[in-house]
Structure formats: structure tokens, C-alpha cells
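Student: Sharing a model that was predicted from the sequence below.
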Amino acid sequence: MFTGIVQDVGTVIAIEEREQLHTHVVSMSPAMREGLALGASVSHNGCCLSVTAIEGENVSFDLMRETLRLTNLGDLAAGGRVNLERAARFGDEIGGHSMSGHIMGMAKLVEIDEAPNNRRLWFELPVELARFVFDKGYIGIDGISLTVGGVEAGRFCVNLIPETLARTTIGERVPGDRVNIEIDPQTQAIVETVERVLANRG
């Protein structure tokens, strides 16, 4: 489980590409590596990956074909930056919202609205995900726990404070970029339950 509070930004220093499998080697800070072991879970742009090798400050992760298909991690090249979060432990503060690290799809950044000391980003969502997004609901964007600021036909926005822009990669995003989306699991469960009940009654 993750909380959507990004702990660090790592740099991809190498990518080994094999058929339907990539291995990303990520440079991670000492704080992020403390106590890290093989098999440990680390969120990369919101996607849960397992540690496969540790060599000094460089940590390796395997990305299977489903991960490459559903997330923006397959778009990365050496030098790319990723939001990182270690798996939550019992007793940790939940500063964001509960996230599984399972990406449901991607959204495209279509508009940036700049204002003094904050920024509003508008994203287009695939139709199959749009039904789970509500005004003031939670959403995970590239592993960041955010509150939905508004919803229009086929798109939604989030409002970002300077701290979020400084501590994550979301401030580097430009129109046309794709971001990883994790829907709030409680919202998903409620929507799907209501849909199922209404379908049975119909």
C-alpha cells in the first residue's frame, strides 16, 4: 500500500530492453535506500514495482509488458525522472489517501492554467475511467495523491501548490504528456456496486 505522498524523485540512469520486458536502473537517494531489500515494493510514478537488484545507489526494477502497456514508464529514457514512494508500513502517517500502486490507465494533459503561486492542470480521461472521477474526490496522478478540483465532459482538473510542484515531477509536465492514473479504490467500489445493483434491477 502507498499513501500518494511522493518521498523523492529518482533518475533513470539506464534501461535494458528485452522482448516485452524492460529493466530500469534508478539512482536513489540514501534516505530512499535505507533498509531497502530485494523484493521490496517501490512506487514509480504511482506504479508498484519490485526491487530486483541493488548496486550502491543504483536500484533495478523489472517492468513486464502489462506495465509497459498501461503506464507511462515505457515512455521513459535514460535521464528521465520518476516520482518515488516506498511502501507504507503499519503506523505510518497517511498524509494522502490509500493507494494500491495499480495503474488503471493514463490521462493526457491538455491545458495548464497559471496563477500566482499555484497552477491548475486539466486532463482528458479515457471514457472507461471518467465515471470514477468526481468533484472533490481523490485521484492518484503519477503517484501523487490529489483532490479533483473540477470535472467537465471527459476531463478533470487538479490544483497544485508550490510544494507539490517543487517536490514532484508534475511541474515538468507539458500539454500532450501522459500521466499515470489510479482511481480512488473506495470510489471505484461504490460506483461499480451501484452500477451492478441498477443493472440487476433493470
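Tutor: Cool, the structure landed. No experiment lies behind these values; they were computed from the predicted model shown.
Student: When you work out contacts or count neighbours from here on, use the C-alpha atoms and nothing else.
Tutor: OK.
Student: And the strands in this structure?
Tutor: All strands of the chain, identified by DSSP state E, fall at 8-18, 21-27, 41-44, 47-55, 58-64, 81-86, 105-115, 118-124, 138-141, 144-152, 155-160, 178-183.
Student: okay, now the one to match up with it:
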Amino acid sequence: MFTGIVQGIAEVVEVRELEEFRTHVVALPAEMREGLAIGASVAHNGVCLTVTAIDGDNVSFDLMRETLRLTNLGAISPGQCVNIERAARFGDEIGGHSMSGHIICMARVVAIEEAPNNRRLWFSLPEEISRFVFEKGYIGVDGISLTVGDVRPSPDGGGVEFSVNLIPETLLRTMLKERVIGDQVNIEIDPQTQVIVETVERVLAGRR
């Protein structure tokens, strides 16, 4: 389990490609490696990955076909950075919201609004996911626990656009400061919201 409180960013120093499979080698700072062991879970841009090798500062993670299809990790090149969060431990403070590290889709950055000490990003979501997104609800964006600001229909009529408001601390600690219009981000829907929506839909369908 993760909390969506990103602990920092780390550079991908090597990518090994195989057919529908790749290995990321990430240089993790010492504080992120403390107690880290093979088999541990670490979120990269919100994607739960398993440690497969540790060589000094460099830590390896394997990405399978489904991960490459559903997330933005398949487009990462050496020299680029990812948001990193170690798995939550029993007794840790939950500062964000409960997240599984299972990405449901990607969203595209469609607008950026700058203001002093603030930044608002707008994202476009596919229609099939839009029913899970509500104003003031939780959402995971590249592994960051955020509150949905506004929700509006997409101009093309398919799906919705939603905004998040970023404080300086979030911009300092995460890769969202680097995002530009057209970039793809990983989206994890709040699992409680997803369960409630799907349960209500089943009940209503049963009554009809």
C-alpha cells in the first residue's frame, strides 16, 4: 500500500529492453534505500514495482507488458526522473490517501494555469473513467495524492477534464513541475470511490 506522499524523485540511469518487457535501473538516494531489500515494493510515478536487484545506489525493477501499455513508464529514457514512494509500513502516518499502485489509465495534460505560489493543471480523462472523478474527491496523479479541483466536460464531448491545484511543496518534490501540455500522466482512482460508484451502478441496474 502507498499513501500518495511522494518521497522524492530519482533518475533512471539504465533501461534494458526485451520483447514486451523492460528493466528500469534507478539511482536511489541513500535515504530511499534504507532497509530496502529484493522483493520490496516501490512506486514509480504511482506504479507499484518490485525490487529485483540492488547494486550500490542502483536498484532494478522489471516492467511487464501490461505496465508498459497502461502507464507512462514505457516512454521513460535514461536520464529522466520518476516520482518515488516506498511502500507504507504499519504505524506510518497516512498523509495522503490509501493507494494500491495499480494504474487504471493515463490522462493528458490539456492546460496549465500559473499564479504566484500556485499552479493549476488540467487533465483529460477517457469517458469510461470519468464517472469516478468528483470535485473535492481524491485522485492519484503520477503517484501523488491530490484533491480534484474542478470537473468539466471535454470539448470533444467524450469524457471529462479535471483540475488539480499544486502548492510549492508538491512542485518542489515531484515531477509535476516538469509537465507540459500534451504529456501523459498515470492515474489511479481512489479505490473507495470506485467501489461506491460501481456498487450503486449494480444496485440501480438490478432495480431496472
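Tutor: Done, it's in. What you see is a predicted model; the values in this text were computed from it and never measured.
Student: just to revisit the earlier point, any chance of the strands of the first structure in a markdown table, plus mean neighbour count and distance to residue 75 of the first structure?
Tutor: Rendered in a markdown table, the data for these read as follows (neighbours: other C-alpha atoms under 10 Å; distance: least, C-alpha to C-alpha, whole Å):
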| stretch | mean neighbour count | distance to residue 75 of the first structure |
| --- | --- | --- |
| strand 8-18 | 17 | 11 |
| strand 21-27 | 21 | 11 |
| strand 41-44 | 24 | 13 |
| strand 47-55 | 18 | 14 |
| strand 58-64 | 20 | 12 |
| strand 81-86 | 24 | 11 |
| strand 105-115 | 17 | 12 |
| strand 118-124 | 19 | 18 |
| strand 138-141 | 25 | 16 |
| strand 144-152 | 19 | 19 |
| strand 155-160 | 20 | 22 |
| strand 178-183 | 24 | 9 |
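Student: So which of those is nearest residue 132 of the first structure?
Tutor: strand 178-183 (6.8 Å; C-alpha to C-alpha).
Student: and that closest one, how far out from the chain's middle?
Tutor: 6 Å (C-alpha atoms, centre = their mean, to the nearest Å).
Student: ok, average deviation of it from the second structure?
Tutor: Overlaying the second structure shows strand 178-183 of the first structure at a mean distance of 0.2 Å from the equivalent residues (mean C-alpha distance after the TM-score superposition for the first structure).
Student: related to what we said a few turns ago, using JSON lines, lay out the strands of the first structure together with distance to residue 168 of the first structure.
Tutor: As requested, the strands of the first structure are arranged in JSON lines below (distance: least, C-alpha to C-alpha, whole Å):
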{"stretch": "strand 8-18", "distance to residue 168 of the first structure": "6"}
{"stretch": "strand 21-27", "distance to residue 168 of the first structure": "16"}
{"stretch": "strand 41-44", "distance to residue 168 of the first structure": "11"}
{"stretch": "strand 47-55", "distance to residue 168 of the first structure": "15"}
{"stretch": "strand 58-64", "distance to residue 168 of the first structure": "19"}
{"stretch": "strand 81-86", "distance to residue 168 of the first structure": "6"}
{"stretch": "strand 105-115", "distance to residue 168 of the first structure": "16"}
{"stretch": "strand 118-124", "distance to residue 168 of the first structure": "14"}
{"stretch": "strand 138-141", "distance to residue 168 of the first structure": "11"}
{"stretch": "strand 144-152", "distance to residue 168 of the first structure": "8"}
{"stretch": "strand 155-160", "distance to residue 168 of the first structure": "11"}
{"stretch": "strand 178-183", "distance to residue 168 of the first structure": "13"}
